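Visitor: Please find the sequence and the predicted model below.
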Amino acid sequence: MTTDTNRLPFPAEPTEAQRAAIERITEGPRGGISGPFVPLLRSPELMTRLQLVGETIRFGGVLDEDLVEVVVLTVARHWDQSYEWAFHHPIALSKGVSPDDVDAIGRAERPSDGRLATMWNLVDELQRTKDVSDATYAEAVAVFGEERVVGAIATAGYYTTLAMVMNTARTPPPEGPGAALPW
């Protein structure tokens, strides 16, 4: 992805609706607005509703935190999404995903940890083929159960949406010391 020109930076003069959306997201667990929510400000109602989905996924969903991060990094790698990768790389490490497994995901390879590998298989196959084989689905359900499989698919869909928004907007990665992009 080319990040030369941020097509949708923070609005110079936010509208009343944008200011209300900023206030709402700032009062939540995110504590501020950055990344995909900056371009999404162009549609304040959509941004507000979409960020509530993300809030549920990250802060109250059915997946363990390490699994959420495996899904996010897998999607980020699939979409070559620099912001998602740089933002979530340190979070994944802090949630217990090993550096070797994070590096493997960055190379578009299966992690070595068994349950993380099962999650990666599900999300990677869905992203690459737009489908999930019976074998991959059965393995995921056996390891995680139907509720968490659905949660994983919804998480992948949410972060795919954000990746598409940021790739179109050319949202730059967060400033500061971040993880080197593996692609």
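Guide: Everything's here; your move. Residues are numbered from 1 along each chain as shown.
Visitor: from here on, contacts and neighbour counts on C-alpha atoms
Guide: Fine.
Visitor: What's the biggest helix in the chain, counting residues?
Guide: Across the chain, the longest stretch assigned as helix under DSSP state H is helix 134-169.
Visitor: And it, how far out from the chain middle?
Guide: Here helix 134-169 is found 10 Å from its chain centre; the criterion is C-alpha atoms, centre = their mean, to the nearest Å.
Visitor: And that helix, what does it pack against?
Guide: helix 37-40, helix 44-60, helix 65-78, helix 114-129 (3 or more C-alpha pairs under 8 Å, 6 or more residues apart in numbering; DSSP states H and E).
Visitor: ok, now with 7 Å
Guide: Packing partners of helix 134-169 (3 or more C-alpha pairs under 7 Å, 6 or more residues apart in numbering; DSSP states H and E): helix 65-78, helix 114-129.
Visitor: Moving C-terminal from the first one, which element do we reach first?
Guide: Once helix 65-78 ends, the next helix or strand along the chain (criterion: DSSP states H and E) is helix 82-94.
Visitor: From the contact counts, what lies against that next one?
Guide: Using 3+ C-alpha pairs under 7 Å, 6+ apart, helix 82-94 is in contact with helix 65-78.
Visitor: The helix it packs on versus helix 114-129: what angle between them?
Guide: Helix 65-78 runs at 30 degrees relative to helix 114-129, counting by axes from the mean of the first three to the mean of the last three C-alpha atoms, to 10 degrees.
Visitor: okay, the angle between helix 65-78 and helix 134-169?
Guide: 60 degrees.
Visitor: Residues contacting helix 65-78, please?
Guide: 84-85, 88, 92, 95-97, 105-106, 108, 116, 120, 123-124, 152, 155-156, 159-160, 163 (C-alpha atoms under 7 Å, 6 or more residues apart in numbering).
Visitor: Next: stretch 122-141.
Guide: Taking C-alpha under 7 Å, 6+ apart as the rule, stretch 122-141 contacts Val71, Thr74, Thr118, Met119, Asn121, Val149, Ala156.
Visitor: Looking at the residues you listed, which two lie furthest apart in space?
Guide: Thr74 and Val149 (15.2 Å; C-alpha to C-alpha).
Visitor: Alongside the first one, take a look at this:
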Amino acid sequence: MTPEQVEVYGRFTGGKRAAPGASFSLLHPDGGLIGPPNAWLLSPPLARVFERVGWTMRYDLELSDRACEIAVLLVAFHRDSPFELYAHRRAGRAAGLTDAEIEGLATRTPPAFHSDEERLVFTTTQAILDRGTLDDAEYTAAEAVLGKRGLFELVALVGYYDQVATQLAVFGVLPPAGGS
């Protein structure tokens, strides 16, 4: 690896992402990276940007972890993204979704909502995935519950994971053997 790649590698092998108890790992037992960072090493400047955005999406949003995982899983099922499904089934369970709720998202079956936030994340994410936008009524409903910041964060979250799904598909990035 180049020095730039080594620096990027270090961002994924330490801290919260690599801590015991993390819902999923981006480190293969042989020491290589798995998932999106494996492809990102092809361009260290972009890898640094995606790493920071990914960190923000996982750890710094105002939306609850459970609401975020509902959105991410809807994207992963919509895109049929094996690695995203592998990783975010685990993250979804860690955020409090049951296995039945997670698998129900594949057919857009709503989970047992714990809040209006979760309900609006579910319906808003579906609209974004279906049409790439929100109509006035959907926007107003989402903003009323999520606020402007929460709505922006949701749109960014859906867009980020949709982009990651594209990268994973193009570069053939799959979950580790035995990962489902």
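Guide: Sure thing, it's come through. Bear in mind the structure is a predicted one, so any value in this text is a computation, not a measurement.
Visitor: re earlier: which of Thr74 and Val149 of the first structure has more neighbours?
Guide: Thr74 (30 against 21; other C-alpha atoms under 10 Å).
Visitor: Tell me the residue in the second structure aligned with the more buried one.
Guide: Aligning on TM-score structural alignment places Thr74 of the first structure opposite Leu74 in the second structure.
Visitor: Phe152 of the second structure versus Asp135 of the second structure, what's the distance?
Guide: The gap separating Asp135 of the second structure from Phe152 of the second structure is 15 Å, by C-alpha to C-alpha, to the nearest Å.
Visitor: Over to Glu84 of the second structure?
Guide: 22 Å.
Visitor: the more surrounded of those two?
Guide: For Glu84 of the second structure versus Phe152, the count of surrounding residues by other C-alpha under 10 Å is larger for Glu84: 27 against 12.
Visitor: Spatially nearest residue to the equivalent of the more buried one over in the first structure (excluding sequence neighbours)?
Guide: Under the alignment (TM-score structural alignment), Glu84 of the second structure maps onto Glu84 of the first structure. Distance criterion C-alpha to C-alpha, 6 or more residues apart in numbering; nearest residue to Glu84 of the first structure, sequence neighbours excluded, is Ala76 at 5.6 Å.
Visitor: and Pro172 of the first structure, how many residues sit next to it?
Guide: Other residues close to Pro172 of the first structure by other C-alpha under 10 Å number 22.
Visitor: what do you get for Leu41 of the first structure?
Guide: Neighbours around Leu41 of the first structure, by other C-alpha under 10 Å: 24.
Visitor: One more: Ala142 of the first structure?
Guide: Ala142 of the first structure is flanked by 12 other residues according to other C-alpha under 10 Å.
Visitor: cool, Ala39 of the second structure as well?
Guide: If we define neighbours as other C-alpha under 10 Å, then Ala39 of the second structure has 18 of them.
Visitor: and it, how far is that from Pro45 of the second structure?
Guide: Counting by C-alpha to C-alpha, the gap from Ala39 of the second structure to Pro45 of the second structure is 12 Å.
Visitor: What's the match for Asn121 of the first structure in the second structure?
Guide: Match for Asn121 of the first structure (TM-score structural alignment): Thr123.
Visitor: Could you check how far its match is from Ala87 of the second structure?
Guide: 22 Å.
Visitor: Among the two, which residue is more densely surrounded?
Guide: Ala87 (20 against 16).
Visitor: For stretch 91-104 of the first structure, buried residues please.
Guide: Ala92, Leu93, Val97, Ser98, Asp101, Val102, Asp103, Ala104 (16 or more other C-alpha atoms under 10 Å).
Visitor: And for stretch 165-176 of the second structure?
Guide: Ala165, Gln167, Leu168, Ala169, Val173, Leu174, Pro175.
Visitor: What separation is there between the fourth one and Leu74 of the second structure?
Guide: In this case it means Ala169 of the second structure. 17 Å.
Visitor: same deal with the fifth one?
Guide: Between Val173 of the second structure and Leu74 of the second structure the computed distance is 19 Å (C-alpha to C-alpha).
Visitor: Likewise for the second one?
Guide: When distances are taken as C-alpha to C-alpha, Gln167 of the second structure and Leu74 of the second structure turn out to be 17 Å apart.
Visitor: Next: Phe122 of the second structure.
Guide: 8 Å.
Visitor: And for Val121 of the second structure?
Guide: Counting by C-alpha to C-alpha - Val121 of the second structure and Leu74 of the second structure are separated by 10 Å.
Visitor: now swap in Arg90 of the second structure and tell me
Guide: 14 Å.
Visitor: Also Gln5 of the second structure?
Guide: Following C-alpha to C-alpha, the distance that separates Gln5 of the second structure from Leu74 of the second structure is 32 Å.
Visitor: Asp60 of the second structure now?
Guide: Asp60 of the second structure is 20 Å from Leu74 of the second structure, by C-alpha to C-alpha.
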